[in-house]
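1. build me a model from this:
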Amino acid sequence: MRRFLRFLALGLAIGIGAFAALSLPAEAAAKKTFKIGYSVYVGFEPLEWLKSSGTMKRWADKYGIEVEIVQINDYVAGINQFIAGDLDAFAMANMDQLVMPAAGGVDTSLFLIGDYSNGNDAIVSKTAKSVKELEGKDIFLLQYSVSHYLLNRALIINGMKGVGAVKTTNISDAEISAAFISQPQMEHAVSWKPMIPDMLKGAQGSKIIFDSSQIPGEIMDVFVAKTETLKDNPDFGKAFTGAWYEALGHLKEGGAKADEVKSVMAAALNTDEAGLKTQMDTTHFFLSPVEAHAFLTAAKTKEIWNYVRTFCFEQGLYGQGADSVDAIGIQMSDGSVLGSEKNIRIRIDPTFTKLAADGKL
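-> Predicted coordinates:
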């Protein structure tokens, strides 16, 4: 499951990133084998079908390379493996790209977007009927995660001063559902599926008062590689992007092939067809490269990244020594930069999605 960002992991990532930047050799242009990692989450599970169907191998063969897709059970550990150079790319939430590899000094490129949360993440309450009723209340969540970001945006949208208007208490994703159900004093919480349905079912009278469908596009699940890796080895980006859109093309078209992909996804998520549908219904997959390219190049995407970077800086997630929200540069698809042009650490790269949209892979 993605979203396991922990504050201690941030320090580890910064240390690993600095070490990697100093000690790892530059990627060789002749590199022929690549590894892309991911953790269990509905938005990433088409990767399981790419592996089991041989689709990834077929696309890699087309470009004369090898691409291994690796499931990493610990999300943060997977990002740290990417930072250290053990993985060539990793699937992660956009916010985590900023506060882990980018804040750790690693120049990274978002080269493919898979989906955004469209209701998977939510604020649940036993007593409040609106977000405004949360002012001054205790809110339980996994701190410094996208749950924290969602709460901040919900409060701001409702005319409040972000997370400063409430009291937040950290609780792990593994504990939040059971605690919300069993502890009457735990009235308000922020989490994501599959915990949210269990919380609503187990705590009678509880309801969702805000969810990620109200901030469409802001909680993205993306594929990230080191910029140097893609620059030296564009065939890696082409092969992976081609394979990915073959899988999503089946989902878009429906029919027997889509059923095959969904069956593999459901098994990987340890659920059935109904359980998978529940998760997919609140996940906005970019089923076509045309749609994905439009999103990556839209003016709204720059606005979203500004929300994300502002929240991260205000929460101290840029790391020690960062004295401004502009300390880290985020280069948008049009070449404009949010933050420092001298310290660009995130690049929104629509190149491969554009090739897919134009049928040139």
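2. from now on I want contacts and neighbour counts done on CA atoms only, so please keep to that.
-> Noted.
3. for the residue nearest the centre of the chain, give its distance to Thr227.
-> By C-alpha atoms, centre = their mean, the chain has its centre lying nearest to Ala93, at 1.5 Å. With distances taken as C-alpha to C-alpha, to the nearest Å, Ala93 is found 17 Å from Thr227.
4. element containing Thr301?
-> helix 299-314 (DSSP states H and E).
5. sorry, slip of the keys, the one I care about is Glu291.
-> Glu291 belongs to helix 289-296 when assigned by DSSP H and E.
6. enumerate every residue touching Asn343.
-> By C-alpha atoms under 8 Å, 6 or more residues apart in numbering, the contact list for Asn343 reads 327-329.
7. tell me how many other residues surround the closest residue to Leu287 other than its chain neighbours.
-> Excluding the flanking residues, the one nearest Leu287 by C-alpha to C-alpha, 6 or more residues apart in numbering is Leu248, at 5.1 Å. By the criterion of other C-alpha atoms under 10 Å, Leu248 has 20 neighbours.
8. to compare against the first, here's another:
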Amino acid sequence: MIAPIRQMARIAMVTGVAVGALLTAACSQTAEAPKARTEFSIGWSIYAGWMPWPYAQQAGIVKKWADKYGITIKVVQVNDYVESVNQYTAGKLDGVTVANMDALTIPAAGGKDTSAIIVGDYSNGNDGILVKGGGDLKSLKGQSINLAELSVSHYLLARGLSSVGLQLKDVRTVNTGDADIVGAFASPDVKAAAAWNPQLTAMKALPGAGQVFSSADIPGEILDLLCVDTATLKANPKLGKALAGIWYETTALMTRQDAQGKAARAAMAKLAGASPEAFDGQLSTTYLYSDPKAAVAATDSPALVTTMARVRDFSFSRGLFKGATSADAVGMSFPGNETLGDPQRVTLRFDDSFMKMAAEGKL
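-> The predicted model follows:
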């Protein structure tokens, strides 16, 4: 079962490493600047859009690109997604697969200068809002909605409500973990819920359930990234080049509609503990940026700035920037020297340089 457990970070982050460090960490780091190295570790956890990484290691693609640049890269599985992000934030990993909201609210908000060097995919229907009995988004006013609070489901609900002129204050949310959401929605007392796959698919099959909003209605907003420590990347640009080479060679292979592509996807499914059919189903609602030119275009688009403004405003409004008096407390930078928030505290950087190298055949 390929549960996108990346999204559960929002539930734990309130008590995680970001709390308390928000306002001072970015300007108080005293660690010695990283030096040139030859060994690096990248953390990942199970999610359809991140399975190219362990497959690449298994297939020798990681070694191929690492050897090209005279380095060693260990692709490390961390069973708990939150723990993988926390390990990265604590400096135990050089990079990590992480969703955009979590990159902002955990390492960046905790003062760890982080660069998103690969925009890998976005949820294109993996997340949805369901209502029983033929209701719509407007019918949610005054109703209770079961979901994982402070998760991407919560963000999706806010976006869905705003599309029909409603706000979060117009509904009541009932905090329900992903392990319990299917059972909760099956109860006659629960009329509405928000969830992600594979739970979402199971809930859709329940009698009377209808989907009224999904991540496909806000394409490009729920992003999955590969992030690397900025200082480490600056001291070791070969790492960024190798990682870009690994990603695009692997995704080019897995998207092929021939025997080799099918075999690669089946191997990824096995690594994820899923059947090939289930894995392909997850990929069908995941927009994979397998073409580096498309990834560069998405990263350079003004739409990304708009998306991250929405994400940071939501995060601040729900208290995820503990100690901050403004959503501008955490700075973000984008291609073209555009910034959001405090330009003196930029700790999340969208860096398109390695994706561009891949697009231009310069890796």
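9. before we move on, the earlier item: of the contacts of Asn343 of the first structure, which belong to strands?
-> In strands, defined here by DSSP state E, the members of the contacts of Asn343 of the first structure are Gly329.
10. in the stretch 1-150 of the first structure, which spans are strands?
-> Assigned by DSSP state E, counting those that start in this stretch, the stretch 1-150 of the first structure shows strands spanning 33-38, 66-71, 89-93, 108-117, 121-125, 138-141.
11. run through who's touching the fourth one.
-> Okay, so that is strand 108-117 of the first structure. In contact with strand 108-117 of the first structure (C-alpha under 8 Å, 6+ apart) are residues 43-44, 101-102, 212-213, 216-227, 237, 241, 282-286, 292, 296, 345-353.
12. so the equivalent of Ile69 of the first structure over in the second structure versus Val82 of the second structure, what's the distance?
-> Counting by TM-score structural alignment, Ile69 of the first structure lines up with Val75 in the second structure. Separation of Val75 of the second structure from Val82 of the second structure (C-alpha to C-alpha): 17 Å.
13. rewinding a little: any idea what the residue nearest to the centre of the first structure aligns with in the second structure?
-> If you follow Ala93 of the first structure across to the second structure using TM-score structural alignment, you land on Ala99.
14. top helix in the second structure by residue count?
-> Longest helix in the second structure, counting residues (DSSP state H): helix 237-254.
15. now do the SS call for the residue of the first structure most remote from its centre.
-> Residue farthest from the centre of the first structure, counting by C-alpha atoms, centre = their mean, is Pro184 at 31.9 Å. Using DSSP: H, G, I helix; E, B strand; the rest coil, the structure places Pro184 of the first structure in coil.
16. sorry, back to before: so among the contacts of Asn343 of the first structure, which aligned pairs are also touching in the second structure?
-> Among the contacts of Asn343 of the first structure, the contacts conserved in the second structure (both residues aligned by TM-score structural alignment, their matches' C-alpha atoms under 8 Å) are 327-329.
17. out of these, who's the most crowded?
-> So for those (other C-alpha under 10 Å), the most neighbours sit at Ile328, 26 neighbours.
18. residues contacting that residue?
-> Taking C-alpha under 8 Å, 6+ apart as the criterion, Ile328 of the first structure is in contact with 102-103, 339-340, 343-345.
19. quick one: which of those is nearest to Leu134 of the first structure?
-> Ala103 (31.4 Å; C-alpha to C-alpha).
20. what residue of the second structure takes the place of Leu269 of the first structure?
-> Aligned counterpart of Leu269 of the first structure in the second structure: Ala272 (TM-score structural alignment).
21. assess the claim that its match and Ile46 are in contact.
-> Yes: proximity of Ala272 of the second structure to Ile46 meets the contact threshold set by C-alpha atoms under 8 Å, at 6.0 Å.
22. what is the burial count for the residue nearest to Gly249 of the first structure when sequence neighbours are not counted?
-> Distance criterion C-alpha to C-alpha, 6+ apart; nearest residue to Gly249 of the first structure, sequence neighbours excluded, is Leu287 at 6.3 Å. When neighbours are defined as other C-alpha under 10 Å, Leu287 of the first structure has 20 of them.
23. start to end distance for stretch 24-38 of the first structure?
-> Distance across stretch 24-38 of the first structure, first residue to last, is 22 Å (C-alpha to C-alpha).
24. what are the contacting residues of it?
-> Contacts with stretch 24-38 of the first structure, where a contact means C-alpha under 8 Å, 6+ apart, come from 44, 64-72, 75, 78, 85-92, 228-229, 232-233, 236.
25. just the buried positions in that stretch, please.
-> Using 16 or more other C-alpha atoms under 10 Å as the test for burial, stretch 24-38 of the first structure gives 27, 34-38.
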